[in-house]
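In: Starting from these lines, generate the structure:
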Amino acid sequence: MRILFLNPVGILGGAERAMLDLMVCLQKQDARLSLHLRAGTDGPLLDEARAAGVDARVLPLPEQLSTLGDSALRGHGAREAWRLARNLVPTPALLARYGHALRQEVMGLGPDLLHSNGIKTHLLSPFTAGLPLARVWHIHDFLGERPLARLALGAQSRLASAVIANSRTVGEDARGVLGKTPVHVVHNGVDVERFSTVPHEVADLDALAGLPPAPEGTSRVGLVATYARWKGHDVFLEAASEVTRREPGLPVRFYLVGAPLYRTPGSQFTEHELRQRIAHHGLSGRVGLVPFQADPSRVYRALTLFVHASTRPEPFGLTIAEALACGRPSLVSRASGAAEVLTDGVDARLLTPGDAQALASAMRQLLSDAPRRARLGEAARKTAVEHFSRERYAREVLAVYHAVLSTRLSPQGSVA
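Out: Below you'll find the model as predicted:
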């Protein structure tokens, strides 16, 4: 089976890390698979895919297309709508040129199946229409919240042979947008050997953040996320301020780990904005900004508590699975897709999205209760191995591939 993966960018966000793990495990599970990746921009995704033995190349996506997106329209008004409308003007001509290049690439490679890993690449499906291949759209977002993407993908849904959704809530949302297109729910997976409790592989968060070394016995609480505005950096800082106000002598530091990885304007905090918020809360010297880390496993193991604070429903939340696999006691927004298999108080603390007071209270409780942290961490690791291993992930995705291709090749099946 020859599989072509398409991704809009070459950076390593959650969807990209999940795809890398998928490709690595697919090759282990079936050596006959031939895997290929084309990304719209260069970056570490391509480097790591090549290191894993995948034929990975850039198919350059024009700047105007790579930065185009309607995610910033959530909850915003006329200014964002006007900006998007202005940027849409050159889109048809750019899409036509890029679509032609994509079709030529696909025809030259001749894949049996095209695995599209982002909304922008789903929207390119018409340019491969008529070619003898199956198309699987991997959905990592709530399409119903994306006004333009919802309409466009709904109109093109017949071109998708099947959809993989990374959580049950994403699957339900996708069914509402895509109609009769088959939707398969497959929770993301992580490398539970790399993300483990190995104690000697620990990051020096203070050095990475440019802070002086913390006194011995200092607890470390961290949020690991891109700088997307809905990831809850503001809620995390408000909770940190509340903890510091109520427990001024508590030896604890807080860390924001990540970067503004994506190229869609208006959807992310800048580093300057976050530093301003830190100063506003009087947390200078108590909060460190740690840049994006290619190996986040070392970051998780350095944390006393891991925090996931997304303020709106999150499709999955790969950092949750990674932190759990590292045995971290975790405070998790209950609206995340990964929380679908978690039990509050057993393998994580599940909290209402956007509730800074509840987050602060949970932080204070766990920071003062080491035995409880230990119990949560042990259960977290067990849950991650059982539900979030990348081997399970690849096995379930491969089953979708086989089902799609067997339907295409059967006498009753129709060629996509």
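
In: going forward, measure contacts between C-alpha atoms and count neighbours the same way
Out: Will do.

In: got the contact list for residue 234?
Out: Neighbouring residues of residue 234 by C-alpha atoms under 8 Å, 6 or more residues apart in numbering: residue 277.

In: Give me the buried positions along the host helix or strand of it.
Out: Using DSSP states H and E, residue 234 sits in helix 233-246. Buried residues in helix 233-246, defined by neighbour count with 16 or more other C-alpha atoms under 10 Å: 233, 234, 235, 236, 237, 238, 239, 240, 241, 242, 243, 244.

In: another one to check against the first:
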Amino acid sequence: MKVALVSPYSWTTPGGVNTHIASLAAQLRARGHEVRILAPADGPVDAGVVSLGGTVGIPFNGAVARLAFGPRVPGRVRVALRRARADVIHVHEPFTPSTSLLASLSARVPLVATFHASVRSRVYRIAGLPLRPLWKKIAVGIAVSQAARDTVEGVFGPGVRIIPNGVDVAHYADIGPPPPTGREVLYFGRLETRKGPQILVEALPALFAAVPDAHVVIAGDGPLREKLESSVPSALRKQVIFTGHFDEADRLALLSASTVVALPAIGGESFGITLAEAMAAGRAVVASSIPGYAAVARGGLDAFLVPPGDPSALAGGIAGLLRDPAKTAALGAGARERARTFDWPVVASQIEEAYHEAISARSQSGR
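Out: This next block holds a predicted model:
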């Protein structure tokens, strides 16, 4: 099968949607499918990725989305689709005003669409009416979580199935349990408001008062970094490390060295891929109880969930685990088992079935 995977976001800017697409492409290629990734880009791209031109940054959903605009972009999309000669086109965030929307409009073969975002947007609702013909064009609609499904169906009505984001469980299999005396707390991800690193920094005084020998590593980069670093009380700075940007090898090392992972997002997360990665590594996680995280982890079984935006609750949850190695170990074991639900081979099989269904529906309709 020839598959075209389309992203609306700059391929050269790290992000959850593009990570999902890259991992899906690898899974499909391993199954013998021919896959092309179509995406805008602001620099060189790897083989198998077709650049659709540069992007501009647009603030959206608590982050900055880098999207492709301009009079040349529609033509680039049409040419790329024609050269791909795909049997099915799989667009991600099909209503985002960028290359995914253009690919959806230009598609002449079965169209599968994955909705990743969980947003409450008046603009999204207003755009519902003009987007309805495009909605009807989608052969199979997918949402990565119930929160993402609610966002779409709240505007367009029923018709979306849930297929979660995937995580490569085998990739984290060699990470052993943390030492019983460990006191290492890890945050990893973008340093932006919706991810909640500022909540962790606010929680530091209470955390260190409860566990004086704790250490906190804040891994990642983003617009909040300078402000976060300056917000750490001077008396605590020797126990807090900001790593900046990290690569995949760093990610494994950071998880291996951690005792507890803190993920205090305040909203805008439809599926906790970082949460799933930490769980696959067998780490006890203290995460906020937003819908996108609650769809991944079951509070008390796979993670310790606390109210979003509550530094006191976050500090208490982390401290409680650091002082209870048995509970930390049990939560980590449960997390690793739960992560198997999101293992990429499982997820890829479900998406592959959606492709066959879309192609079959087109054949039966005679279009």
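
In: Any chance you could compute the TM-score here?
Out: For this chain pair, the superposition-based TM-score is 0.87 by TM-score structural alignment, normalised by the length of the second structure; 354 aligned residues with a C-alpha RMSD of 2.7 Å.

In: biggest separation within the buried residues of helix 233-246 of the first structure, which pair?
Out: Farthest pair in these (C-alpha to C-alpha) is 233 and 244. Separation: 16.4 Å.

In: can you give me the strands in the stretch 1-150 of the first structure?
Out: 2-7, 34-39, 55-58, 113-116, 134-139 (DSSP state E, counting those that start in this stretch).

In: if we compare those, which one ends up closest to residue 296 of the first structure?
Out: Residue 296 of the first structure lies closest to strand 2-7 among these, at 21.6 Å (C-alpha to C-alpha).

In: Could you name the helices and strands sitting against that closest one?
Out: For strand 2-7 of the first structure, the elements it packs on are strand 34-39, strand 113-116, judged by 3 or more C-alpha pairs under 8 Å, 6 or more residues apart in numbering; DSSP states H and E.

In: Using JSON lines, lay out those strands together with distance to residue 298 of the first structure.
Out: Listed next are those as JSON lines, based on distance: least, C-alpha to C-alpha, whole Å:
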{"stretch": "strand 34-39", "distance to residue 298 of the first structure": "27"}
{"stretch": "strand 113-116", "distance to residue 298 of the first structure": "30"}
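
In: from those strands, which stretch is densest packed?
Out: Ranked by average neighbour count under the criterion mean count of other C-alpha atoms under 10 Å, these are headed by strand 113-116 at a mean of 25.

In: just how off-centre is that one within its chain?
Out: Chain-centre distance of strand 113-116 of the first structure: 19 Å, with C-alpha atoms, centre = their mean, to the nearest Å.

In: Any chance you could list what contacts it?
Out: 1-7, 122, 133-138, 401, 405.

In: That strand vs the second structure - mean distance after superposition?
Out: Compared with the second structure after fitting, strand 113-116 of the first structure has a mean deviation of 1.7 Å; criterion: mean C-alpha distance after the TM-score superposition for the first structure.

In: sorry, back to before: any idea which of the buried residues of helix 233-246 of the first structure is closest to residue 330 of the first structure?
Out: residue 236 (13.4 Å).

In: What residues does that closest one make contact with?
Out: 223, 309, 356, 359.

In: Aligned to it, what sits in the second structure?
Out: Using TM-score structural alignment, the partner of residue 236 of the first structure in the second structure is residue 200.
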